[in-house]
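1. Need coordinates for the below:
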Amino acid sequence: MSSSKNARLVMASIAGVIFGVGLGVAGMTRPSKVLAFLDVAGAWDPSLAFVMIGAIGVHMIAVAVARRRSAPLLAPAFSWPTRTRIDMPLLAGAALFGVGWGLGGFCPGPALTTAASGNLAAIAFVLAMVGGMTMRHLQTRPTKRS
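-> Presented below is the predicted three-dimensional model:
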């Protein structure tokens, strides 16, 4: 492995650990916390909204700084999204994400963090998530033509 790939792997690992610790400190690895945020007609807990607002603020600043650069520090070019159209696969995926989040109390980041602690519900969620991602990948894979 080249030193450039090693550097990217180290930086990605550091970012992942910081993200996981942040989720844990904010309590977002506890499904009860997430489900309480979704319970707007009952014992609503708005703390997830504050976590989201903080994350959006940090992301906006990071994107503004990144857009001023010609390339990232550890890659030859940025990989900015090119698709902007709202279509059925996007809407269906968003709906499926929301249903899974509401039923399980997990979204992908907190699920991975919680699964790493051995939580069986989180492990089941991650396995279902990986299964769904695999099925979608197989469904959209280009076919060879003769």
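2. Going by C-alpha atoms from here, please, whenever you check contacts or count neighbours.
-> Noted.
3. tell me what the host helix or strand of Leu9 is packed against?
-> According to DSSP states H and E, Leu9 maps onto helix 3-26. Judged by 3 or more Cα pairs under 8 Å, 6 or more residues apart in numbering; DSSP states H and E, helix 3-26 is in contact with helix 108-115.
4. this one next, for a side-by-side:
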Amino acid sequence: MKLISTFIIGLIFGTGITVGGMANPAKVLNFFDIAGTFDASLLLVMVSALAVTAVGYIFVLKRPHPVFEDVFSLPAAKQIDMPLILGSATFGIGWGITGFCPGGAIPALGLMIPDPLIFVVSMGAGITLAKFLRSKDAFKTTKTHN
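-> Modelled structure (predicted):
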């Protein structure tokens, strides 16, 4: 039942992303083009998603545990650190250049065109590289003593 529920939730999410225009890179890039062909409709999509999520969290977190798990899996980190800043910047730059974000690119794979496939493969490579660098402590700073 957990797998069926996950599939249905993913299908609803992907449909919402597609209907909202987030899988269309031209529409996304027009949202970012504030000096040219600006299209504010994606702002409505984002605000709507935020509102639904906020209400959902209020009701869901009142439950003792999720339906198919023993405990909620929520982020524990509260600090703003360099990996968060670099990851956010990389996400924003990639979204601004390509017009795809993971939530829009994955449903766009169903269009059978190369652009979302190239994006998803590149995203996978970036995730793999970031995991490799984190395993090598590349993002951690060490204090040197004189």
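5. ok, back up a step: give the buried residues for the helix holding Leu9 of the first structure.
-> For helix 3-26 of the first structure, the neighbour count (16 or more other Cα atoms under 10 Å) marks Gly20, Leu23 as buried.
6. How far does it sit from its chain's centre?
-> 13 Å (Cα atoms, centre = their mean, to the nearest Å).
7. any idea where the helices of the first structure begin and end?
-> 3-26, 31-38, 47-67, 88-104, 108-115, 120-140 (DSSP state H).
8. got the buried residues for the second one?
-> When you say that, I think you mean helix 31-38 of the first structure. Pro31, Lys33, Val34, Leu35, Ala36, Phe37, Leu38.
9. Now which residue in the second structure aligns to the fifth one?
-> Alignment note: Ala36 of the first structure maps to Asn30 in the second structure; criterion TM-score structural alignment.
10. Make sure its match is actually in contact with Leu43.
-> No. When contacts are counted by Cα atoms under 8 Å, Asn30 of the second structure is not listed as touching Leu43 (11.5 Å).
11. For burial, what's the neighbour tally of the equivalent of Gly99 of the second structure over in the first structure?
-> Residue pairing (TM-score structural alignment): Gly99 of the second structure is matched to Gly105 of the first structure. Neighbour count for Gly105 of the first structure, taken as other Cα atoms under 10 Å: 25.
12. related to what we said a few turns ago, take the buried residues of helix 31-38 of the first structure and write them to TSV, including distance to Ala15 of the first structure.
-> Formatted as TSV, these follow (distance: Cα to Cα, whole Å):
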residue	distance to Ala15 of the first structure
Pro31	23
Lys33	23
Val34	23
Leu35	26
Ala36	27
Phe37	26
Leu38	28
